[in-house]
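Q: sequence first, then the predicted structure:
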Amino acid sequence: MLQAKTYRTLFISDVHLGTPDCQAEMLVDFLRQHEAETIYLVGDIIDCWRMKRKGFYWPQAHNDVVQKLLRQARKGSRVIYIPGNHDEMMRSYPGIHFGGIEVLERHMHVTADGTRLLIVHGDEFDMVVLNHRWIAQLGDIAYGLSMWGNKWYNRSRKLFGLRYWSFSRWAKMKVKRAVSFISDFEEVLADEARKAGADGVVCGHIHHAANDIRNGIRYINTGDWVESCTAVVEHFDGRIEVIDWSHLLAERARLPRALVLPVGADADAETPAYADVHGNAA
């Protein structure tokens, strides 16, 4: 069995459990290989919007994610749930514990090196969500359609041995208005952190991972587990790192097979779907 890497803090957001687009299997494997003293669930963990519109969808892999998080809490990790707009019903239960998972509207996290980080989902500072909810929900429908088309496109790419390609991720980097929105969002969140007396902010919401400095404030976005499969970790010295799990898995696939087998594994046996992507013996 692979030995999990332990961090001081782990930040995850925008899992969107309850939707076919959620990369639940990859998240379960990530959680199996990464543990932390404190785990922040930074909103949109469960997609109540989509389930309300499309009906209940909850395969075993989605249940495995929940069970894995509950297990981490039972083992002693502090698990804090900061609700987002897709799971906003959880905002009605601030301070309540569910199976060891604590619900908070926002939180101030202090890193090992003394950096103060404001933890929020971020939808509170998205003017479309705040003032035009119907537009946000229409955009969510359009996003779902683009993910459906992207899924079939990538099935074709897989036949030719090509890696996964995300249209939405590409558009965020190339379409001028999307780039402008991301930039404005980052500046607003950085300003909110400054008002709260923080040195930085950790958020989600826009499905675009980042670890940058914006006007003297550290802006950290956890990304998502729909397109990019990213998370943020804090090392025990306070260093912050974005982990791109899908990229690491692709790198693992290019390594010699012997480098990714656990110690004592039979080289002729079937390799686990997601072995240690860092090539480390466990």
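A: Sure thing, it's come through. Source: prediction; values computed, not measured. Numbering: from 1, shown residues only.

Q: please make it C-alpha for all contacts and neighbour counts, starting now.
A: Noted.

Q: just the helices in this protein please.
A: 24-33, 48-54, 60-74, 127-131, 133-159, 167-174, 176-195, 245-254, 257-260 (DSSP state H).

Q: let's bring in a second one:
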Amino acid sequence: MTTTYYPSIWISDVHLGYKDCKADYLLDFLNSTRCDVLYLVGDIVDLWSMKRQFYWQASHYKVLECIQAKAESGTRVVYIPGNHDETFRSYVGKSLFNIEVHRTFIHTTSLGKKFLLLHGDDFDSATRYNKLISIAGDTAYDFLLFLNRWTNRVRRLYGGHYWSLASWLKNRVHKAREAISAFESAAIHEAKKQGVDGIICGHIHQPAIKVQDGIVYCNDGDWIENCTALVEGQNGRIELLHWSDIQHVVNVVELDKVKAHDAKAA
């Protein structure tokens, strides 16, 4: 199999052990790419879901097996546990099966730009106003994924490609957009406080690349709704890739142009 090389790759919110995990698409992505560093930015395994109802497919195991094989064959694998796999935060500073475990991490690109890496649940206080709203939001999200699952089953019957109904609906609900915007603002604020050029996170299942207030905000999305990953190219660009039935670039940021653009805007 021909593979595409990237110096660095970021994935998060895989949610292995959850019924809506798109493990087959992720496995195809992992087998189609190679990198020097693979960053796992949290919620790789959904321990919360498995406590409620155990669900584990062969494809879920194969994803873990593929990641382990990469770690053993020389790829540096950095794991930043999220809230759904927070049990593994007790291993921060240690190594598990050749995989480094960190609470946060600083990645330096080939162009010398520094990015803060974290899962993103640190910013929940910026997006959740009280417990009742949180519960209502979780219930609504489960319903969205139910609709998403059945919509794509029907689409496949008629030869259609995978499409995220859940993501489409979220982007059209005012309160959801408010919560996403609040999360992004909190992440950008944290990057400024840390004195870095940008931030890479996951958590909210909303893939994005944007430049705001001189900070590059990147969210690698998820493998529940969107099937997206971030990659750093050899030319210094960070790309957001969509990987389902049809692979394509969603968005790109050229880091060598960010500073000049911001100076012009100022």
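A: Arrived safely. Just so we're clear, the structure is a prediction, and the values are computed from it rather than from any experiment.

Q: return the most buried member of the helices of the first structure.
A: helix 24-33 (a mean of 19; mean count of other C-alpha atoms under 10 Å).

Q: thinking again about what came up before, in CSV, list the helices of the first structure along with distance to G223 of the first structure.
A: Formatted as CSV, the helices of the first structure follow (distance: least, C-alpha to C-alpha, whole Å):
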stretch, distance to G223 of the first structure
helix 24-33, 13
helix 48-54, 19
helix 60-74, 17
helix 127-131, 18
helix 133-159, 16
helix 167-174, 10
helix 176-195, 12
helix 245-254, 11
helix 257-260, 26
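
Q: what's the closest of those to M89 of the first structure?
A: helix 48-54 (8.4 Å; C-alpha to C-alpha).

Q: now the closest one, how far from the centre of its chain.
A: 20 Å (C-alpha atoms, centre = their mean, to the nearest Å).

Q: what does stretch 141-161 of the second structure give?
A: In this view, stretch 141-161 of the second structure has its centroid 21 Å away from the chain centroid, taken as C-alpha atoms, centre = their mean.

Q: specify, as a residue range, where that stretch falls in the first structure.
A: The aligned range for stretch 141-161 of the second structure in the first structure is 143-163, by TM-score structural alignment.

Q: same check on stretch 69-85 of the second structure?
A: Going by TM-score structural alignment: stretch 69-85 of the second structure matches residues 71-87.

Q: now for G74 of the second structure: which residues touch it?
A: By C-alpha atoms under 8 Å, 6 or more residues apart in numbering, the contact list for G74 of the second structure reads D36.

Q: so which of the helices of the first structure is nearest V110 of the first structure?
A: Of all the helices of the first structure, helix 176-195 comes closest under C-alpha to C-alpha, at 13.1 Å.

Q: how much does that closest one stray from the second structure?
A: In this overlay with the second structure, the average offset of helix 176-195 of the first structure from its partner residues is 1.0 Å by mean C-alpha distance after the TM-score superposition for the first structure.

Q: that helix packs against which elements?
A: Here helix 176-195 of the first structure touches helix 167-174, strand 200-203, strand 210-214, strand 217-221, going by 3 or more C-alpha pairs under 8 Å, 6 or more residues apart in numbering; DSSP states H and E.

Q: how big is the offset of the shortest one relative to the second structure?
A: Aligned to the second structure and superposed, strand 200-203 of the first structure gives a mean residue distance of 0.1 Å (mean C-alpha distance after the TM-score superposition for the first structure).

Q: now do that strand: which elements does it pack against?
A: Partner elements for strand 200-203 of the first structure (3+ C-alpha pairs under 8 Å, 6+ apart): strand 116-119, helix 176-195, strand 217-221.

Q: so where in the second structure does the last one end up aligned?
A: Per TM-score structural alignment, the counterpart of strand 217-221 of the first structure in the second structure is residues 215-219.

Q: ok so, going back, export the helices and strands packed on helix 176-195 of the first structure to TSV and tack on distance to D21 of the first structure?
A: Formatted as TSV, those follow (distance: least, C-alpha to C-alpha, whole Å):
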stretch	distance to D21 of the first structure
helix 167-174	13
strand 200-203	21
strand 210-214	22
strand 217-221	20
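
Q: which one of the ones you listed lies closest to L118 of the first structure?
A: L118 of the first structure sits nearest to strand 200-203 of all those, at 4.6 Å, using C-alpha to C-alpha.

Q: what about the closest one, distance to the chain center?
A: Here the centre of strand 200-203 of the first structure is set off from its chain's centre by 14 Å, with C-alpha atoms, centre = their mean.

Q: for stretch 71-82 of the second structure, same thing?
A: That offset, for stretch 71-82 of the second structure, works out to 15 Å (C-alpha atoms, centre = their mean).

Q: quick check: chain neighbours aside, which residue is closest to the counterpart of Q206 of the second structure in the first structure?
A: Under the alignment (TM-score structural alignment), Q206 of the second structure pairs with H208 of the first structure. Among residues not flanking H208 of the first structure along the chain, G223 sits closest, at 4.6 Å (C-alpha to C-alpha, 6 or more residues apart in numbering).

Q: now do T228 of the second structure
A: Per C-alpha to C-alpha, 6+ apart, closest to T228 of the second structure is H242, 4.5 Å.
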